[in-house]
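Student: got a structure for you, letters missing:
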C-alpha cells in the first residue's frame, strides 16, 4: 500500500513538475543512475547495506520495491532535480534541500519498518551517500567522464568501509 502511494505521488510530481519536451536531455543521467543502482543490487545481492521491506503484502519484496524505485521514482526525481537546478550560490542550498528531503523520507521509512539498515549502514551514512549522489548526478549531467572519474574512487572508498567477503558475492 505504501509503495502504491509513493508511486502515485511521484507520477503526480512527474505530471506537474517535469517538462517532458526535455526528457532526452536528462536520459543519459537517468541511465547512469539506473545502471549504478542495478549494479549495486547485483554485486551485493547477499550483502546489502539496506533492504526495502513491505509490511502490507507478503509477495512484495526488496527486489520488486527496488525495481519500482529504480525505474519509476528515481527517473522522476533526477529529471526534477536537474530541470530546476539553479545557478550561482543557490546550488549548495538546492542540493542541501534535496538531501534533507531524501534523508527525511528514508528516516520515516525506517521508523515505519519499510527500510532496514544492514551491515554497518545507518542514517548518517545515507545522508553522506545522498550528498554524494546528488553531486554526482549533477556532475554527470554536465560532464559524463568527470562523473565516472569522481564516482569510481568514491565506490572504492565505500567498499573499504562496507566490503563484503568474496563468499558473499554471487
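Tutor: Received the coordinates, thanks. Only a predicted model underlies this, so the values are computations on that prediction, with no experimental measurement involved. Numbers count the residues shown, from 1 in each chain.

Student: please make it C-alpha for all contacts and neighbour counts, starting now.
Tutor: Noted.

Student: for the most centrally placed residue in the chain, which non-adjacent residue is spatially closest?
Tutor: Geometric centre of the chain, nearest residue: residue 74, 6.4 Å, by CA atoms, centre = their mean. Sequence neighbours aside, residue 30 is the residue nearest to residue 74 in space, at 7.6 Å (criterion: CA to CA, 6 or more residues apart in numbering).

Student: coming back round to it: ok, the residue nearest to the centre of the chain to residue 105 distance?
Tutor: Applying CA to CA, to the nearest Å, the value for residue 74 to residue 105 is 14 Å.

Student: let me see the ranges of the strands in this protein.
Tutor: Counting by DSSP state E, the chain has these strands, from start to end: 50-52, 115-117.

Student: now the last one: buried residues?
Tutor: Yep, that's strand 115-117 we're talking about. 115-116 (16 or more other CA atoms under 10 Å).

Student: and that strand, what other elements does it pack with?
Tutor: Other helices and strands packing on strand 115-117, by 3 or more CA pairs under 8 Å, 6 or more residues apart in numbering; DSSP states H and E, are strand 50-52, helix 90-111.

Student: now with 6 Å, please.
Tutor: Packing partners of strand 115-117 (3 or more CA pairs under 6 Å, 6 or more residues apart in numbering; DSSP states H and E): strand 50-52.

Student: the structure to be compared is supplied as follows:
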C-alpha cells in the first residue's frame, strides 16, 4: 500500500504537469522531507506512529520513500494549486488536503499498514495536519519564520508525548 501511494502521487504529479514547477517549490519540498527524517531520527526508539512495511523490506526504506517521494510530491501538489488571491478558496484548499491526509491515514490504520503508540491516534494526526499544511504554505512564503515556528511545534510534540530524546546513544542501540 505504501508503494502504491508513492506511485499514485508520482503519477498525479506527472499527469498534472506540476513536476515542471519543482524548482519553484524545491525548498519547501525538502523542508517536508527533512521534517520526516527528523521525526524518524528523534523517535527512533519511541515512534508515535509507524508505517508497517509491505512492498519495501523494512520500516526505514518505507520512511525513505515517504521522505523523498510521497511527502515532497504532495507538497508540490499542495503548493502548485494554492489559490493565491482568494482566502475562502485557500481555506477550502487546506481543508481538502487535511482530509486527504486523514483519510489515507485512516485507511492505513484500518488495514494494519500503520500503527500508533504512546498515546498517538488519528485525532492527533488530524491536529498535526491542521498545523502542517499552513506551515508548508508559510515556509514557501517566509522560510526563516517557519523554522522558528517549527522548532516550537517540535518541542511541543516532544513534550506532549514525553519523547525521550535525551537517552544516551549507548542505551538506544543496546
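Tutor: The structure has been received and is ready for your questions. These figures come from a predicted structure and were not determined experimentally.

Student: for residue 138 of the first structure, which of the strands of the first structure is the nearest?
Tutor: Checking those against residue 138 of the first structure by CA to CA gives strand 50-52 as the closest, at 24.1 Å.

Student: mean deviation, the closest one versus the second structure?
Tutor: On superposition with the second structure, the mean distance recorded for strand 50-52 of the first structure (mean CA distance after the TM-score superposition for the first structure) is 0.7 Å.

Student: re earlier: could the strands of the first structure go into TSV alongside distance to residue 86 of the first structure?
Tutor: Shown next, in TSV, are these (distance: least, CA to CA, whole Å):
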stretch	distance to residue 86 of the first structure
strand 50-52	31
strand 115-117	31
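
Student: okay, now the nearest residue to residue 131 of the first structure once chain neighbours are set aside: neighbour count?
Tutor: Nearest residue to residue 131 of the first structure, sequence neighbours excluded (CA to CA, 6+ apart): residue 99, at 5.9 Å. Here the number of neighbours of residue 99 of the first structure (other CA atoms under 10 Å) works out to 21.

Student: distance-wise, check residue 6 of the second structure relative to residue 147 of the second structure.
Tutor: With CA to CA as the criterion, residue 6 of the second structure and residue 147 of the second structure are 27 Å apart.

Student: do the same with residue 155 of the second structure
Tutor: Counting by CA to CA, the gap from residue 155 of the second structure to residue 147 of the second structure is 12 Å.

Student: looking at those two, which one has more neighbours?
Tutor: residue 147 (15 against 12).

Student: the more buried one - nearest residue in space that isn't next to it in sequence?
Tutor: Take residue 147 of the second structure and drop its neighbours on the chain: the residue closest to it by CA to CA, 6+ apart is residue 139, 7.8 Å away.

Student: what about that neighbour, neighbour count?
Tutor: Neighbours around residue 139 of the second structure, by other CA under 10 Å: 22.

Student: likewise residue 92 of the first structure?
Tutor: Here the count is done by other CA under 10 Å, and residue 92 of the first structure has 12 residues near it.

Student: aligned counterpart of the residue nearest to the centre of the first structure in the second structure, please.
Tutor: Residue 74 of the first structure maps onto residue 71 of the second structure when the alignment is built from TM-score structural alignment.

Student: distance of that match relative to residue 148 of the second structure?
Tutor: Separation of residue 71 of the second structure from residue 148 of the second structure (CA to CA): 21 Å.

Student: one more: residue 62 of the second structure?
Tutor: 29 Å.

Student: before we move on, what about residue 90 of the second structure?
Tutor: Applying CA to CA, the value for residue 90 of the second structure to residue 148 of the second structure is 23 Å.
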